[in-house]
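In: generate a structure from the sequence data that follows.
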Amino acid sequence: MNSFLNDLLSGSNHPADGFVEFLSSDHVRYQNKVNVSGHNHNCHRKVRIEKSITGGEGYTVTIFNEDGIHPMWGNNVQMSPKRMHVVRMVEECVELRGFGTDAMGFPFNNYGMTVYHNGSRIIRCVLHMFERGVDLEYLQ
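Out: Below you'll find the predicted structure:
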């Protein structure tokens, strides 16, 4: 296991340089804890967790659409980069919570990510959009 992934899975908010990517081919949308979408098979997303791109503590989390480029904005970014740090660890999951703001002053604390792992690799991720009561569970 690389040192960055080890830092993430052990709950460090001061990780080594690097990143980890989780590739998903299926996701489920929950609204207020209720499954509202069923499985979205063959819907490819990539969750990228990297050392904070702005420096300091924590991580930057970005989600990409791996099915192609968006016709309006010309890239495949599904969720723009969000600053997050570890707020809780429970056996085989690490909870990240957004902090700070973007350049327009939009707060990142409305976002979170729970990373589930088996001790050596990520097995699923859940994006939390707290303000909307929405969770997106990304599966392999």
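
In: alpha carbons only for contacts and neighbour counts from here, please
Out: Fine.

In: what comes up buried for the longest strand along the chain?
Out: Across the chain, the longest stretch assigned as strand under DSSP state E is strand 77-90. For strand 77-90, a neighbour-count test (16 or more other CA atoms under 10 Å) marks 77-78, 81-86 as buried.

In: residue 126 versus residue 98, what's the distance?
Out: Distance, residue 98 to residue 126, using CA to CA, to the nearest Å: 14 Å.

In: could you do residue 138 as well?
Out: Counting by CA to CA - residue 138 and residue 126 are separated by 6 Å.

In: give me the more crowded residue out of residue 98 and residue 126.
Out: residue 98 (23 against 20; other CA atoms under 10 Å).

In: let's see this one next, to set against the first:
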Amino acid sequence: MGLFDFFKSENNKPSVDLMDFKFISDDHTRNENGRPTNANNKGALRGIRVKTSDNKFFYVTMYNMNENHPVWGDNIQMAEKRMKLVEDNNNKIILLGFGTDAMGSSFADYGLTLHKSNGTINKVTLHMHDRNVDIEYLKSEEKSLKQATSTNNSGIEEIQTFLNKFQTLPINIKGELAQKTDKLNNIGVDYYENNDIENAIIHYNKALEIYPINDDALKNLVICYRETNNFIKMIEAQSKLDYLKHLGI
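Out: Below is the predicted model of the structure:
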């Protein structure tokens, strides 16, 4: 019996199309040694992508949709793992890693289960067998993605409107706005350093109300929203930062 004899026939086609399968989650649970951790991951957008060209070898990649641009390809959290199909039934599809990467690390330490309900995938579990860790990703609610997209677009429009008005202002008025926004941002930093994140967020937002292109305040908001698990707001602040970088501001 060969090393990979337990794998299914290479001619078997999975019951769900995995040629380029994408699954987006906005909530996940980490289980270590069979026990769930207490972390609150609601709003943490993650993307799982499975690709194959022949239904023999499957390539699994994990993305962090909260970092940088929330689009495929710009935010890889887990590098691509090569896997094979080991089980496919009415309830789930199981993939198991095999072979090694360029550094010699074993793909067999990883696995993926696609949980099915009425023929559709409603949950995905990433297995890290060497650490006895399973991470269960629940399917993202459509309203969460719509809210994130809508918020990002409105934030960009806010910056565009401000810049159009800002260009027409006298130099002394521009300087006054810059001083006021920096002062509010620095007060926010003082609150943050004293472990008062709530008031820090309030002052960072006040700084942005009068000067939406204050990149320091936006960077600080990203940190605060990440620490308070407010991932939708974090995406908004990060998207504004990315837009400012695009403009060269």
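
In: overlay the chains and give the TM-score.
Out: The TM-score (TM-score structural alignment, normalised by the length of structure 1) is 0.79; 123 aligned residues with a CA RMSD of 2.2 Å.

In: quick one: the longest strand of structure 1 to structure 2 mean distance?
Out: Taken over the aligned residues, the distance from strand 77-90 of structure 1 to structure 2 averages 1.0 Å (mean CA distance after the TM-score superposition for structure 1).

In: ok, residues contacting that strand?
Out: 11-13, 52, 57-65, 94-100, 102, 108, 111-112 (CA atoms under 8 Å, 6 or more residues apart in numbering).

In: which stretches of structure 2 form strands?
Out: Under DSSP E, structure 2 gives strands at 20-32, 35-36, 46-51, 58-64, 76-88, 92-97, 110-117, 120-128, 133-139.

In: what's the closest non-adjacent residue to residue 132 of structure 2?
Out: Of all residues not flanking residue 132 of structure 2 in the chain, residue 33 sits nearest, at 5.4 Å (CA to CA, 6 or more residues apart in numbering).

In: ok, so what distance separates that neighbour from residue 106 of structure 2?
Out: The value you get for residue 33 of structure 2 to residue 106 of structure 2, if CA to CA is used, is 20 Å.

In: looking at those two, which one has more neighbours?
Out: Ranked by neighbour count (other CA under 10 Å), residue 33 of structure 2 and residue 106 place residue 106 first, with 16 against 10.

In: can I assume that one is in contact with residue 129?
Out: No - taking CA atoms under 8 Å as the definition, residue 106 of structure 2 is not a contact partner of residue 129, at 10.9 Å.

In: which residues are in contact with each of the two?
Out: With CA under 8 Å, 6+ apart, residue 106 of structure 2 and residue 129 have no common neighbours.

In: and the longest strand of structure 1, how far out from the chain's middle?
Out: Between the mean C-alpha location of strand 77-90 of structure 1 and the chain-wide mean there is a distance of 5 Å, by CA atoms, centre = their mean, to the nearest Å.

In: any idea of the angle it forms with strand 122-129?
Out: Calculated by axes from the mean of the first three to the mean of the last three CA atoms, to 10 degrees, strand 77-90 of structure 1 forms an angle of 110 degrees with strand 122-129.

In: now strand 77-90 of structure 1 against strand 45-51, angle please.
Out: Using the same axes, to 10 degrees, strand 77-90 of structure 1 lies at 60 degrees relative to strand 45-51.

In: top helix in structure 2 by residue count?
Out: Assignment by DSSP state H gives helix 142-166 as the longest helix of structure 2.

In: please tell me which residues of structure 1 that one aligns onto.
Out: Counting by TM-score structural alignment, helix 142-166 of structure 2 lines up with no residues of structure 1.

In: and that helix with strand 20-32, angle?
Out: Angle between the axes of helix 142-166 of structure 2 and strand 20-32 is 100 degrees (criterion: the same axes, to 10 degrees).

In: by contact count, what packs against helix 142-166 of structure 2?
Out: Under the contact definition 3 or more CA pairs under 8 Å, 6 or more residues apart in numbering; DSSP states H and E, helix 142-166 of structure 2 sits against helix 231-247.

In: angle of the helix it packs on against strand 20-32?
Out: Going by the same axes, to 10 degrees, helix 231-247 of structure 2 makes 130 degrees with strand 20-32.

In: returning to that earlier point: turn the strands of structure 2 into TSV, including distance to residue 222 of structure 2.
Out: As requested, the strands of structure 2 are exported to TSV (distance: least, CA to CA, whole Å):
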stretch	distance to residue 222 of structure 2
strand 20-32	18
strand 35-36	27
strand 46-51	17
strand 58-64	15
strand 76-88	18
strand 92-97	35
strand 110-117	31
strand 120-128	27
strand 133-139	23
